[in-house]
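Visitor: okay, here's the prediction I keep looking at, along with the sequence it came from:
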Amino acid sequence: MGAPSMTFDTDQNAGQNASQNAGHGPSARHTEPLPLEEFADRTGRIMANLETVIDGKREALTLALVVLIAEGHLLVEDVPGVGKTTLAKALATSVGCTVSRIQFTPDLLPSDVTGVSMYNQAAHEFEFKPGAVFANIVVADEINRASPKTQSALLECMEEGQVSVDGVTHQLEAPFVVVATQNPIEMEGTYALPEAQRDRFMVRISMGYPDASAELAMLHQRENASPLDELSPVVGKPELAELIETARAVYVSRAVESYVVSIVQATRSHPEFRLGASPRGTLHLVRAAKVLAALKGREFVVPDDVDELVVPVLAHRIVPTRRAASDRGGATQAIADSLRAIVSATPVPLARTR
């Protein structure tokens, strides 16, 4: 980290408008924030539920929970068989919301995702038949096995919480979260997600292979049945709405906002990046940091919250130069290394209490 040069308030009442304007999701606001003790209890139940299915991946589970409460979208990228779909299903099952699963294949049509208008002969009019995207949590399995045209069917849904078919707009019920899995683009039969679609995902995570002890435990746990079969919701939709509102109320000082902006803007002029992070990335980074602060029992964001989220929130939005990717052993590693260097070089604001 660089030398401190700014101060940020830890008084959550100061500059409250700055906090509330830092990021926003699609949900209507009709609930009050929870005490942090109740927030910790509910999120702890969700984490415990997830850990009955996914062993030894607490960091990935925490990021998935951050995305859910921040009303973002999650992209899980890794090789087959490491639990991508299991994580997506477990997250969806842990929350008492409507859930839909879409298996993306090369022959999947955009109308299968969004819906289609069909003529009703009895009523002599067209009726809209909702597609699989009409659910609170949509599990998009192997999203990069569908054609780019079908992938793009999710663009409007993910950003605006609505679907437009035949000139008519249909609103999606809040909360609306897409949990997508994808295989590495080097694998046969995959299509790389376009930059515009990657940018709509708040966080990208990689599951990685389990360690030996976790893999051994998995053999015993899943010998006769899948843990997913025994999973049940631990919070309902009203409780989730309260978690969302609690995270939104977390305070972000002007200095911390400036710190976030400095990091994001540095990606746009970095010599090893052909494409830096977007303004949407700035908003997502602040929203995710607010949730992480609440998970840590704080009513305000500190720079460490931002630092912890820079790579998972920004890396998938960035395109490195070919030379950087070649020199660093691949695009993913090159981006992560450069982002950490940017964080280290950015002046860190000092805390100031009131």
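Guide: Arrived safely. In this text, all values refer to a predicted model and were calculated from it rather than measured experimentally.
Visitor: only C-alpha atoms for contact and neighbour calcs from this point on.
Guide: OK.
Visitor: which residues are contacting the host helix or strand of Ala64?
Guide: Assessed by DSSP states H and E, Ala64 sits inside helix 58-69. Applying Cα atoms under 8 Å, 6 or more residues apart in numbering, the external contacts of helix 58-69 come out as 43, 47, 50-51, 73-74, 87, 91, 177, 202-203, 205-207, 240, 243-244, 247, 288, 291-292.
Visitor: dropping in the other structure now:
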Amino acid sequence: MTHAPNDRAPSPTYQKIAKTLGQSAPSGTDLQRNQQKIAQLMAQLNQIVLDKPQAVKLALSGILAGGHLLLQDLPGMGKTTLAQGLAKLLGLSFSRVQFTNDMLPADILGMSIYDQSKLRFEFRPGPIFTQLLLADEINRSSPKTQSALLEAMEERQVTQDGQTYPLPQPFFVIATQNPLQQAGVYPLPESQLDRFLLCLSLGYPSPMAERELLKGQDRRELLKDLDTVLDTEAVLLAQQGVKQVYVADVVLDYLQRLVAKTRASQEYHGLSPRGVLSLQRAAQAYAYVSGHMEVTPEDIQAVFAAVADHRLGQRFAPAQVVGGQAPQTIAQRILADVPVIV
């Protein structure tokens, strides 16, 4: 498949954002330069999160697609390190919330407190008012607390006491969750799972990577040494650049065949229209991160499991990340059954 040239004219929205940021409308060369920075960012992040280049690439693709990430794995696998590394390299303000079973929605969103000097209630923003929120071990909190994130993740705003407060832009949630087999966890409802663009698992490192961890510098020290590669303005422009990535009709045909296959099963509900849009957006972001401006079937295949499995009811189990050949997921079986060309 021939890739569309990198000098395609930016959209009016892209030009408008650039103008708002006090920049000229980006050319194909600007997009290429941004992609060079993205390659640099991934290289640095791969020095922190060892032996997981595909997970790193997918995580960055999710961020540049404007979506939220769910990282599910056993404790101590590097989920928090990945989130902190992304925040540092992208120059985003960062907050971490440790979810517990006694946490209340106000602990995340904020609350109104009476100010005696002004004789009125004033809203005190919670930790969610940041550009990147790490919701650590999200499934250890009650469903009531989990649902507090729904409006923020979908609408990028918080409503308290009848007042609506916009969240900073850009805004992302990276949530981590432990296996359901562990004590003290609550399964995330389908409505919340659907808010996450991608769901990833890191798994155990290879013996070589583990040896480097044992002999190398502490990951927390390495995180302190990271410098920002893409600032907030560059992230916003990259998000608009993702929307410029071309999707040919023949690729859309393949995407829709995959979606139709998910809806043909009696074992699970198929992808919703929001899920379909998420699949296209993730594939565009993956293509952009890969350095080309046209989606290929390989881009769709690369993101399909991360977009679809958690929406199709695929539950994470520790056995899936323990050494040996992992069993096929629902999405992988669908990919094997659906031809690229008919």
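Guide: Okay, I see it. Note that the coordinates shown come from a computational prediction; the quantities given were computed from them, not determined experimentally.
Visitor: rewinding a little: corresponding residues in structure 2 for the helix holding Ala64 of structure 1?
Guide: Per the alignment by TM-score structural alignment, helix 58-69 of structure 1 matches residues 53-64 in structure 2.
Visitor: mind checking how far that stretch is from the chain centre?
Guide: Distance of stretch 53-64 of structure 2 from its chain centroid, counting by Cα atoms, centre = their mean, to the nearest Å, is 7 Å.
Visitor: please, where are all the strands along the stretch 101-250 of structure 1?
Guide: Using DSSP state E, counting those that start in this stretch, the strands found in the stretch 101-250 of structure 1 span residues 115-120, 125-130, 137-141, 162-165, 168-171, 177-182, 203-205, 235-236.
Visitor: surely Thr150 of structure 1 touches Pro110?
Guide: Yes: using Cα atoms under 8 Å, Thr150 of structure 1 makes contact with Pro110 at a distance of 4.6 Å.
Visitor: between those two, tell me which one has more neighbours.
Guide: Thr150 (23 against 19; other Cα atoms under 10 Å).
Visitor: what's the match for that one in structure 2?
Guide: Per TM-score structural alignment, Thr150 of structure 1 is aligned with Thr145.
Visitor: cool, Pro175 of structure 1 as well?
Guide: Aligned partner of Pro175 of structure 1 by TM-score structural alignment: Pro170.
Visitor: how near is the spatially closest residue to its match that is not a sequence neighbour to Leu149 of structure 2?
Guide: Counting by Cα to Cα, 6 or more residues apart in numbering, Pro170 of structure 2 lies nearest to Gln131, which is 5.7 Å off, once chain neighbours are set aside. For Gln131 of structure 2, the distance to Leu149 of structure 2 equals 14 Å [Cα to Cα, to the nearest Å].
Visitor: need the counterpart of Gln32 of structure 2 in structure 1.
Guide: Gln32 of structure 2 maps onto Glu37 in structure 1, by TM-score structural alignment.
Visitor: then Asp73 of structure 2?
Guide: Checking TM-score structural alignment: Asp73 of structure 2 goes with Asp78.
Visitor: burial measure for that match, as a count.
Guide: 19.
Visitor: okay but Ala9 of structure 2 is in contact with Gly28, surely?
Guide: Yes: Ala9 of structure 2 is in contact with Gly28 according to Cα under 8 Å; the separation is 7.5 Å.
Visitor: which residue in structure 2 lines up with Leu243 of structure 1?
Guide: So Leu243 of structure 1 corresponds to Ala238, using TM-score structural alignment.
Visitor: grab the nearest non-local neighbour of His170 of structure 1.
Guide: Leaving aside its sequence neighbours, His170 of structure 1 sits nearest to Val163 (Cα to Cα, 6+ apart; 5.1 Å).
Visitor: distance of the one you found relative to Pro148 of structure 1?
Guide: The value you get for Val163 of structure 1 to Pro148 of structure 1, if Cα to Cα is used, is 18 Å.
Visitor: which residue in structure 1 aligns with Arg195 of structure 2?
Guide: Using TM-score structural alignment, Arg195 of structure 2 pairs with Arg200 in structure 1.
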